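S.K.: Here is my input, please return the structure:
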Amino acid sequence: MKRVNRDIILLIASMGIFVEALDIAIVNLAIPEIEKDLGLTNHSSYQLQSLYILTYGCFLVLGGKLSDFFGRKKIFLWGTGIFLLTSLGAGLSHTFYSLLTFRILQGLGAALLMPAAFSIVNYYFTEPEERSKAIAVFSSFAAIGSASGLSVGGIITSYLGWSWVFLINVPILVVVMAVIYFILEKDTSVNSGLPDIPSAIVMVLVMLCITWTTDLLSEAAEHYPGILLCITGAAVLTWYLYTRLKTQASPLLSLEVLSLSSLKKGNLLFVLLGALFTGYLFMMSFLVQKNFHFSAASSGFLMMPFNILSVIVARFALPKIVGKISSRHLAVWGNLAMLAGAICLVAAVQYHNLVFLVAGGSFIAGIGMTLCFTGYSVIAMERVPAEHLGVGGSLTTTSYLVGGGLGLPLFAAFMDTTAGVTNSKPVLILLAIALLCIGILKRDDRQSARD
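M.R.: Coordinates of the predicted model:
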């Protein structure tokens, strides 16, 4: 395939993941308007985020397996089509339950779209150096989408209405589907059996148990029987899943792939990144609106420098950095930026200083997220075989979303959603996670030196 076509494929696959990443963050600053328009409580509006993330994370591995089985092009088109139609439905919704239904189905579309897009990039870029650069571009689009969501959501909500945080996806995805349909080569058939659906269902149940456990921990004294039941259920189901994966002729997940040290390390780092950045998004939306009393539009414009910085880092800095320094060093620099951002946010809370707030967001969303997401992606996928690229990509994103699901309740436990961030405890969690990631990466460097 010609180089120009591969570049177009990379761009379009990256646009698909950009929209998916944008959709996780874009709703945050729109939530007050949605609550006002639909008459919701804080708990109801929180479900718009938590259930989307939960559905997305629960079905990602199955989406990756379907991509490997039915073909990356076919599943990418199906996932994009579902995401497009549910975005349209969400934007046209006039009731909470209609909006919630379409939001959940959006998660299903994202679970098909993301691993297929990742598999496409890995399939068309095979040489180690060019694959690293392609993954860097692809991951930077995801990071930019995540970083720009708050800003874009606030501006769109104020000037066009909250419906357009969903409707904006439609024209972008129409173009993405058309280009992929006409440019991508036809999928090759796979003669193995159907994916192991029972294992996929068990995996969904395990994630539900983990998520429910985390949600109940905020009131542990009242819900300890439920917590104990969820932990027991997760342990029993995990044991059953492991046993099934060992005995199936065509397992949902290859234990050999799961045992790859690079993938295990990458997944652990993505769990921590998901907790850090999802917690940051949740916390930042309250900081700017409750602590500093900005409107949704003003909040969006305030966060615009984060988006610009993220684009500059992804467009100009990353292509020059990738290949010259290792993915681990790239990730370390990303976590140092996260660390600097957390320190600035602590100062912003303590001294009620807007300069520290902007600096903190710039370090975390503008620099740290882009470098960490890119570095972790390369670390995780560097040894995954081509026939398992879809599942490998889905596992990293599943890890990120699991981290987000675990991190949100943790951050919320230290916050007052009516008053905002009243102390530095939730911000110190960001700092602790960044330090932990640096420790993991430095330990890996020492092990590599010994080997």
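S.K.: Could you use CA atoms for every contact and neighbour count after this?
M.R.: OK.
S.K.: Can you give me every residue that contacts residue 297?
M.R.: 154, 155, 156, 157, 158, 159 (CA atoms under 8 Å, 6 or more residues apart in numbering).
S.K.: try 10 Å
M.R.: Shown here is residue 297, whose contacts under the criterion CA atoms under 10 Å, 6 or more residues apart in numbering are 29, 30, 151, 152, 153, 154, 155, 156, 157, 158, 159, 303.
S.K.: Following the chain onward from whichever strand or helix holds it, which element is next?
M.R.: Using DSSP states H and E, residue 297 sits in helix 296-302. Moving toward the C-terminus from helix 296-302, the next helix or strand (DSSP H and E) is helix 304-312.
S.K.: Next, the structure of the following sequence, for comparison with the previous one:
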Amino acid sequence: MSSSTAPSGQSGTATAHRGAILTVILCVQLLSAIDITVMNMALPKIQHSLDVSPTALSWVLNAYTLAYGGFLLLGGRMGDILGSRKALMTGVALFTVASFAGGCAQETWWLLTARVFQGLGAALALPSTMALIVRTFTGQEERTKALGISVMASGIGSTGGLLLGGVLTDLASWRWVLFINVPIGIAVLALTPRLIARAEPQGGRFDGGGALLGTAGMSAVVYGFVHAADEGWSNTVTVGSFVLGFVLLCLLVRVESRHAQPILNLGLFTNRNRAGGFLVFVCSGGAMFGMFFFLTQFVQNVLDMNPIQAGLAFLPMSLGMIVVPRTLTPRLVKRYSPKTSMVTGLIMVAAGMVWLTRISASTGYFSGIMVPMLLAGAGVGLLNSPLAATILADVPPKEAGGASGALQTVGMIGGSIGTAVLVTVFGSAIRSHGGTATKSVLADSIATTCFGGLAFAVVGLLLVLLVIRTKKPGPAQQVTPQAARAA
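M.R.: A predicted model of the protein is given here:
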């Protein structure tokens, strides 16, 4: 079917414009990935400019990831009800405006508020990209390849974000790491209506209460971890945050089990592979987000790299995330099984973490940092695309947006929790050295936090080994027009 004769419904359009839709998907995912890593490179400058405390600095990242993780479910449901194109464009528009506002920030609260709205915008846009992959690529092998390209886009975004953040922070200002999102967002908004036809809405209503309960509950839990880094585990506010978070999340489960159109379909978790896969994404997100956060501090504050050098230092990790999903992962999945690729990837991530537990103030970049980052990046490249394909397998088309939102939610929540847990470990390690953050103390404390990242990776590996069951894929399915329309 040619593009000129494609029906206005999304499924037919997905068939006619597969390459164009994948292009839009990559652009939106690049925008999101760049924004996460570009902020890592700007953290030291932001801390000095706005006088942010070391532990509160993590909220520059967590404000984004918490809003993103909390509202992804709403974004997925919005895509199902209103159509993927409308949800995507609404999210990108909000993200773009919030980026401009954040670049103008004069106070810490101003920047954190902008980061929250950036997270909300990304949450509205990103589930539609995953849903479009599910609906467009119906064969197992081709879907794995498309998801691999999606993972590759995240790797390119990580590379571009780190390098771009280093260049902009060093030569201009940390504010430009936010301003740079504006022209990218405008370009996406201009191209999307030309490449993706308007989808017919499926109807229904939003579960705003579920979204608010999920966001508030996870925010309370993560705040408890961050507060513990400053005040300890027995502090009244710390304990109160954990209790409040637990109560809100219990209410979320209760509300969703009775809601006619829940934002979180609890039935998604009844499938063994899907439930186990969600937990693995939490673990991998916890390991990798924390690793990014602390290694950024290490290369700049211990190795005395400037922002540009620090951005270049992360190229090995990003190279693994870019190349492996496109080359090695499909071959390993096809010859053996998705589980084999996942296990291999997590072993490589764990090996990288073990290596990093040995760093000290005398550790050089090439001898102690480059190789473990390459291992971890390649490991993520082997893990993510077959894991995502396993989670999204057999999801009904009408649930594609919700399932995609849930998938991305658990990854971002894992990243938030992982960063918070490792910040707690880091704060405790600093206090055990008397609270003076010399280069030696800083390096030893970062090495200690890598044991936490290792624990996340090991738990993820055990989950894959004991819970997830996959088979070697058969011959690639052919996508007929009828099958495409059904998707």
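S.K.: just to revisit the earlier point, take the contacts of residue 297 of structure 1 and map them onto structure 2. Which survive?
M.R.: Contacts conserved in structure 2 for those, counting by both residues aligned by TM-score structural alignment, their matches' CA atoms under 10 Å: 29, 151, 152, 153, 154, 155, 156, 157, 158, 159.
S.K.: Kindly reformat those residues as CSV and extend each row with distance to residue 440 of structure 1.
M.R.: CSV is the format used below for those (distance: CA to CA, whole Å):
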residue, distance to residue 440 of structure 1
29, 33
151, 32
152, 33
153, 34
154, 36
155, 38
156, 39
157, 40
158, 42
159, 44
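S.K.: Tell me the one of these nearest residue 195 of structure 1?
M.R.: Ranking these by separation from residue 195 of structure 1, with CA to CA as the measure, puts residue 153 on top at 37.4 Å.
S.K.: any idea what the closest one aligns with in structure 2?
M.R.: For residue 153 of structure 1, the aligned position in structure 2 is residue 165, judged by TM-score structural alignment.
S.K.: Buried residues, the biggest helix by length in structure 1. List them.
M.R.: For structure 1, the helix reaching the highest residue count under DSSP state H is reported as helix 128-160. Neighbour-count burial for helix 128-160 of structure 1, with 16 or more other CA atoms under 10 Å as criterion, is recorded at 131-158.
S.K.: Then stretch 224-233 of structure 2?
M.R.: Within stretch 224-233 of structure 2, the residues that count as buried by 16+ other CA under 10 Å are 224, 225, 226, 227, 228, 229, 230, 232.
S.K.: next one: stretch 388-399 of structure 2
M.R.: By 16+ other CA under 10 Å, the buried positions in stretch 388-399 of structure 2 come out as 388, 389, 390, 391, 392, 393, 395, 397, 399.
S.K.: mean per-residue distance, stretch 112-130 of structure 2 to structure 1?
M.R.: By mean CA distance after the TM-score superposition for structure 1, the fitted stretch 112-130 of structure 2 averages 1.2 Å away from its aligned residues in structure 1.
S.K.: Which residue range of structure 1 does that stretch align onto?
M.R.: Aligned by TM-score structural alignment, stretch 112-130 of structure 2 corresponds to residues 100-118 of structure 1.
S.K.: likewise stretch 144-153 of structure 2?
M.R.: Stretch 144-153 of structure 2 lines up with residues 132-141 of structure 1 when matched by TM-score structural alignment.
S.K.: How about stretch 382-398 of structure 2?
M.R.: Using TM-score structural alignment, stretch 382-398 of structure 2 corresponds to residues 371-387 of structure 1.
S.K.: Quick one: list the elements packing against the helix or strand containing residue 231 of structure 1.
M.R.: Using DSSP H and E, residue 231 of structure 1 falls within helix 220-247. Based on contacts counted as 3 or more CA pairs under 10 Å, 6 or more residues apart in numbering; DSSP states H and E, the elements that helix 220-247 of structure 1 packs against are helix 197-216, helix 255-258.
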